[in-house]
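Trainee: Fold the following, please.
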Amino acid sequence: MKKAFSFLGIAILGGALTLGGYKLLFNDQVVIERTIEKPLQTLQASYNPTLRNTNATEVNTDFTVAAEKTVHAVVHVKNTAVRTQTNPLELFFGNGNGQRKYEQVGTGSGVIISADGYIVTNNHVIDGANDLEITLNNKKKYKAELIGKDAANDLALLKIEADDDLPYIAFANSDNIKIGEWVLAVGNPYNLTSTVTAGIVSAKGRDLEGNRNIESFIQTDAAVNPGNSGGALVNARGELIGINTAISSRTGSFIGYSFAVPSNIAKKIIDDILEYGAVQEAILGININNQGEDIDGVKIESVAEEGGAEKAGLQSGDIITQVNNVKISKYSELRGQLTAKRPGESVNITVNRDGDFITKNVKLSKKDTFVSRAFGIILKDLPKKDLKKYDISKGVKIYKNANKYLDYYGVKEGFIITKINKKEVSNASEATKLLDDASNRNEPVYLEVINLKGERERYAIR
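Mentor: Predicted structure coming up:
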């Protein structure tokens, strides 16, 4: 027994000496740089690819001109974020708070879209950055400023200041691309700068998650890997038709399918950010329900009162088949067309009404309410008068609390959410995505709100 206590005493003494040595060596704050490549979104597609025999015609597959025109306008994006790490040893045996700072570096791609230095990339490439650095193809480096971002469509706009005009890629009309058309993906996969791969357009209007998702991707078989995020998808003339964003993969690397945000959507979002500071989402003023129905188009379940659809004469039961002469077969294609439009614009909507095809001119209105299905609430953009009333620059209102889940925590209808997990929220669309993403990851949500009395409060939702 005495021998056992002796061994125990020696073990405790050794542990104490080890901890003491650790404390002497590592008492000061240490900053470590960790480099990771920003991964592409990896999504499981909700479809089975089918091979079909087609009549092929000979095409020119010399892409040297397109590559030369684009490779100098695609940049390397370096995202440096400062993270905090908790050290349990120092919590128990040190005199500090047990936290140490370290730098985490992510990399991706971006596309120069103007000679004066505007760059479009993916939001997930720059998300959480404390510092952004752009490296051109000629190895010159610049600090970048974040102008604005749209989490819903995973796009962000950056700006660099250069002494000379920069090479850039012109936008093409993504509605005009055809399935089977040759395309190039240009980016920086695995830190291999200025990489060009070729493929064809495999599909358009791909939603990946089912027919109610907002996404409307261009699908290609051009090889796209981690580091390609935010890079260019161009046609054989070297014109921008998309921003590479996601891959469908079980491994995290390319296995045959990649997806890009169409250029028409990217251009509209960039224009909105520059002009308004936030995305202006246009809606028809309809509710749809294609569940369980095998139809070619999008069926209107109901029309909103005083909305553009009702004013134009669209009715419940109409099946939308075209928008401005562009064929609509499913919801994601309709969303893609509307995402590329602004509130106040008018579109020609062709519907199938009991076998008759009717075209109506509909004036689009602005969407200002978004549903968080995870929390059962409807969030609404704040009008300028409320921003001024509460002396805030950003925030969203809880417009409806459908399932009363937040009531349990004391969060009520009419509360204004200013921050979600310490991030300021600019609009209802962004706030909804932050809430639902956190729920999907089974993470707690920390809300900073202004209550009905105008008082600021904080809540932890688990």
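Trainee: drop to CA atoms for contacts and neighbour counts, all remaining ones
Mentor: Noted.
Trainee: Please identify the buried residues of the host helix or strand of residue 243?
Mentor: Using DSSP states H and E, the element containing residue 243 is strand 240-247. Using 16 or more other C-alpha atoms under 10 Å as the test for burial, strand 240-247 gives 240, 241, 242, 243, 244, 245, 246, 247.
Trainee: now the strands for the stretch 251-400 of the chain?
Mentor: Taking DSSP state E, counting those that start in this stretch, the strands of the stretch 251-400 of the chain run over residues 258-262, 282-283, 286-288, 298-303, 319-323, 326-327, 346-353, 356-363, 365-366, 369-372, 377-381, 396-401.
Trainee: Find the one among the ones you listed with the highest mean neighbour count.
Mentor: Mean neighbours per residue, mean count of other C-alpha atoms under 10 Å, is largest over the strands of the stretch 251-400 of the chain for strand 258-262, with a mean of 28.
Trainee: what sits up against that strand?
Mentor: Residues outside strand 258-262 that contact it (C-alpha atoms under 8 Å, 6 or more residues apart in numbering): 153, 174, 216-224, 233, 241-248.
Trainee: Now with 7 Å, please.
Mentor: Residues outside strand 258-262 that contact it (C-alpha atoms under 7 Å, 6 or more residues apart in numbering): 174, 217-222, 224, 241-248.
Trainee: and if you look at stretch 212-228?
Mentor: 37-40, 107-109, 184-185, 187-191, 197-207, 244, 253-254, 256-262, 331-333, 335-336.
Trainee: Quick check: buried residues in it?
Mentor: Neighbour-count burial for stretch 212-228 [16+ other C-alpha under 10 Å]: 214-228.
Trainee: circling back to that earlier point, ok, so of the contacts of strand 258-262, who is nearest residue 379?
Mentor: residue 217 (26.0 Å; C-alpha to C-alpha).
Trainee: export the strands of the stretch 251-400 of the chain to JSON lines and tack on distance to residue 275?
Mentor: Output for the strands of the stretch 251-400 of the chain, formatted as JSON lines (distance: least, C-alpha to C-alpha, whole Å):
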{"stretch": "strand 258-262", "distance to residue 275": "20"}
{"stretch": "strand 282-283", "distance to residue 275": "16"}
{"stretch": "strand 286-288", "distance to residue 275": "27"}
{"stretch": "strand 298-303", "distance to residue 275": "30"}
{"stretch": "strand 319-323", "distance to residue 275": "25"}
{"stretch": "strand 326-327", "distance to residue 275": "27"}
{"stretch": "strand 346-353", "distance to residue 275": "19"}
{"stretch": "strand 356-363", "distance to residue 275": "21"}
{"stretch": "strand 365-366", "distance to residue 275": "15"}
{"stretch": "strand 369-372", "distance to residue 275": "21"}
{"stretch": "strand 377-381", "distance to residue 275": "18"}
{"stretch": "strand 396-401", "distance to residue 275": "21"}
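Trainee: run this one through as well so I can compare:
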Amino acid sequence: MVSCALLSGVMVPSHRAWAQGEAGTEAPAATGPMTTAQEAGAARAAHEAAMMPGFAALTDRLLPAVVNISVSSVIHADEHQPEGPDGSAPAGPQSSPFPPGSPLEKFFHDYLHHRHEDGKPERQVQALGSGFIIDPSGVVVTNNHVIENAQQVSVTLSDGTEYPARIVGRDSKEDLAVLQVTADRPLPSVPLGRSDEARIGDWVLAIGNPFGLSGTVTAGIISSRKRNVDHGLYDDFIQTDAAINHGNSGGPLFNLKGEVIGINTLIYGGSGGDSIGIGFAIPADDARGIIAQLRQRGYVRRGWLGVRYQDVTRTMAEDLSFHKEGDSMGKMWGTGAIVAEVMKDGPAQKAGLQVGDILTALNGQPVTGQTLPRLVAGHEPEEHVRFTLWRRGAYQVVDFTLGKNPEEKDPLPSDTHPPEHAVKTLHDLGLKLGVIDQTARTQYELSDSQRGVLVLRVFDGSPAASRMMAEGNVILQVGEQEVNTPDALQHALDRARELKRTDILLLVQDKEGLRWVPLPLGVTP
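Mentor: Modelled structure (predicted):
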């Protein structure tokens, strides 16, 4: 811990401070005449220091808009936990990244985890991530993997104020999520910048909550652009050497204007996933459209071309005599995505695309086999786009109307109300029940894997109300029988009545976890 304090005490002089020193107002007093070499060395040191930015004022402005995201979920003891996005073990009770007995190990377990009772088939697990506010009304952006499978989500501001958060929408393919908190005042926010304007070598700041240590600021540069690390179909990461660790996920990567140019998502690390200066962020220009769709409808609709394609290699370009557009001398080989198959009745076939065509640009933006999926997905179905392509020795332009991938289904129905057959009212218990659809998962913050029957309403004065059941609870079992629909639950109750039982035992999941709830049968509320 001493070394941390020493590191945090390092000060980097700003350009203004050195300018004052040069003017004689704050420069150290000379101890004697300097030689020519000493003068040259001092001048060089002053120039180098003057070129280094100071981040204190910028940090003061940005910190209030960066939040700590706390997620709690219930997992079963025998449930397999997948690896984290950085390849590390999940943040379970036995996954502390710190050496045994170290000062931070106890902090890690006490702060991030709830201990569970021996023999209990499930446990409550907490994890932390980062996020940032993009609208004073309380709109928060983070990674999808931060809030995935969460039963409860809360957001803590830099001043310690904590708010419950509602999941507005999430997208697993781009690994983004949007939350909403309700505050009694406008909240500090930060804007999304233009990541396409960022250059390799530009200074950046990463702010987040590594290992639960809130308000941590690290600085670095953009190490590379357009990185594909096989994380997904739409890889286009910004690589940075700003230190990013567990808990930074979902946090912002800022440029020196104070704009978010990336969302910190992945790290390459050594043992335990520790930062070694290779982190990856989703570019803001890729995220902007996704965030807008999540805010608008809670899910993302992506355009579909209806082709199979390959990246054009140099050898392929030579064999096809494929030259770069505008190269009148024919000395520069072209780049693009070559069509290997045109799917029947797809948008590409309707537009006249042919096998062997090489797509080189979409709405004027250069295309390769690597970038084509991301660029097409950045447009919605039914949107009109224009492709530049190379066909049999000549360039031409073709207009497309993008379609919707038939293999992808909208996670939300057009009608947010469940069909009547999916809703059932049990007057004797005082419950109105429904199915768990995607609308319910978003509204009640249920995980994608949640199963059971959803409680839509509890009537006042009913047996269910007397047992503290509430809207948003989920009934998993009637006795030892699992139920997933209101009809299945009704059938289990009818069976209990046939057996002349006077009460029924329900396994109910609420915000606190699982509990058994006994209810009398045959009582009218």
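Trainee: just the contacts of strand 258-262 of the first structure now: which is nearest residue 358 of the first structure?
Mentor: residue 174 (26.0 Å).
Trainee: mind checking how far the equivalent of the closest one over in the second structure is from residue 362 of the second structure?
Mentor: With TM-score structural alignment as the criterion, residue 174 of the first structure lines up with residue 195 in the second structure. Taking C-alpha to C-alpha, to the nearest Å as the criterion, residue 195 of the second structure is separated from residue 362 of the second structure by 19 Å.
Trainee: Repeat that for residue 490 of the second structure.
Mentor: Distance from residue 490 of the second structure to residue 362 of the second structure, by C-alpha to C-alpha: 55 Å.
Trainee: Just put the buried residues of strand 240-247 of the first structure in a markdown table and tack on distance to residue 301 of the first structure.
Mentor: Formatted as a markdown table, the buried residues of strand 240-247 of the first structure follow (distance: C-alpha to C-alpha, whole Å):
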| residue | distance to residue 301 of the first structure |
| --- | --- |
| 240 | 36 |
| 241 | 33 |
| 242 | 32 |
| 243 | 33 |
| 244 | 34 |
| 245 | 32 |
| 246 | 32 |
| 247 | 33 |
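Trainee: What is the nearest of those to residue 430 of the first structure?
Mentor: residue 245 (18.1 Å).
Trainee: To which residue of the second structure is that closest one aligned?
Mentor: Taking TM-score structural alignment, residue 245 of the first structure has residue 265 as its aligned residue in the second structure.
Trainee: next one: residue 263 of the first structure
Mentor: Using TM-score structural alignment, residue 263 of the first structure lines up with residue 284 in the second structure.
Trainee: Distance check, that match against residue 134 of the second structure.
Mentor: For residue 284 of the second structure relative to residue 134 of the second structure (C-alpha to C-alpha), the value is 12 Å.
Trainee: Looking at these two, which one has more neighbours?
Mentor: Taking neighbours as other C-alpha atoms under 10 Å, residue 284 of the second structure and residue 134 compare with residue 284 leading, 24 against 20.
Trainee: That one against residue 261, yeah?
Mentor: Yes: using C-alpha atoms under 7 Å, residue 284 of the second structure is in contact with residue 261, at 4.8 Å.
Trainee: For the two, list the residues in contact with both.
Mentor: Common neighbours of residue 284 of the second structure and residue 261 (C-alpha under 7 Å, 6+ apart) are 192, 193, 194, 195.
Trainee: got these as TSV, with distance to residue 162 of the second structure columns?
Mentor: Output for those, formatted as TSV (distance: C-alpha to C-alpha, whole Å):
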residue	distance to residue 162 of the second structure
192	24
193	27
194	30
195	31
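Trainee: Mind putting these into a markdown table with neighbour count?
Mentor: Below are those laid out as a markdown table (neighbours: other C-alpha atoms under 10 Å):
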| residue | neighbour count |
| --- | --- |
| 192 | 19 |
| 193 | 20 |
| 194 | 17 |
| 195 | 21 |
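Trainee: between the residues you listed, which is closest to residue 423 of the second structure?
Mentor: Ranked by distance to residue 423 of the second structure (C-alpha to C-alpha), these are led by residue 192 at 41.9 Å.
Trainee: I'd like to know how far that closest one sits from residue 289 of the second structure.
Mentor: Taking C-alpha to C-alpha, one finds residue 192 of the second structure at 11 Å from residue 289 of the second structure.
Trainee: Shouldn't residue 140 of the second structure be within a strand?
Mentor: Yes: the assignment for residue 140 of the second structure is a strand, going by DSSP: H, G, I helix; E, B strand; the rest coil.
Trainee: Alignment lookup: it to the first structure.
Mentor: Mapped onto the first structure by TM-score structural alignment, residue 140 of the second structure lines up with residue 119.
Trainee: so what's its match closest to, chain neighbours aside?
Mentor: With C-alpha to C-alpha, 6 or more residues apart in numbering as the criterion, residue 119 of the first structure has its nearest non-adjacent residue at 4.4 Å, and that residue is residue 112.
Trainee: Give the burial count for that neighbour, as a bare number.
Mentor: Residues near residue 112 of the first structure, counting by other C-alpha under 10 Å, number 28.
Trainee: Quick check, it in contact with residue 121.
Mentor: No: contact criterion C-alpha under 7 Å: residue 112 of the first structure and residue 121 do not qualify, at 9.1 Å.
Trainee: I figured residue 196 of the first structure hits residue 188, correct?
Mentor: No: using C-alpha under 7 Å, residue 196 of the first structure is not in contact with residue 188; the gap is 8.8 Å.
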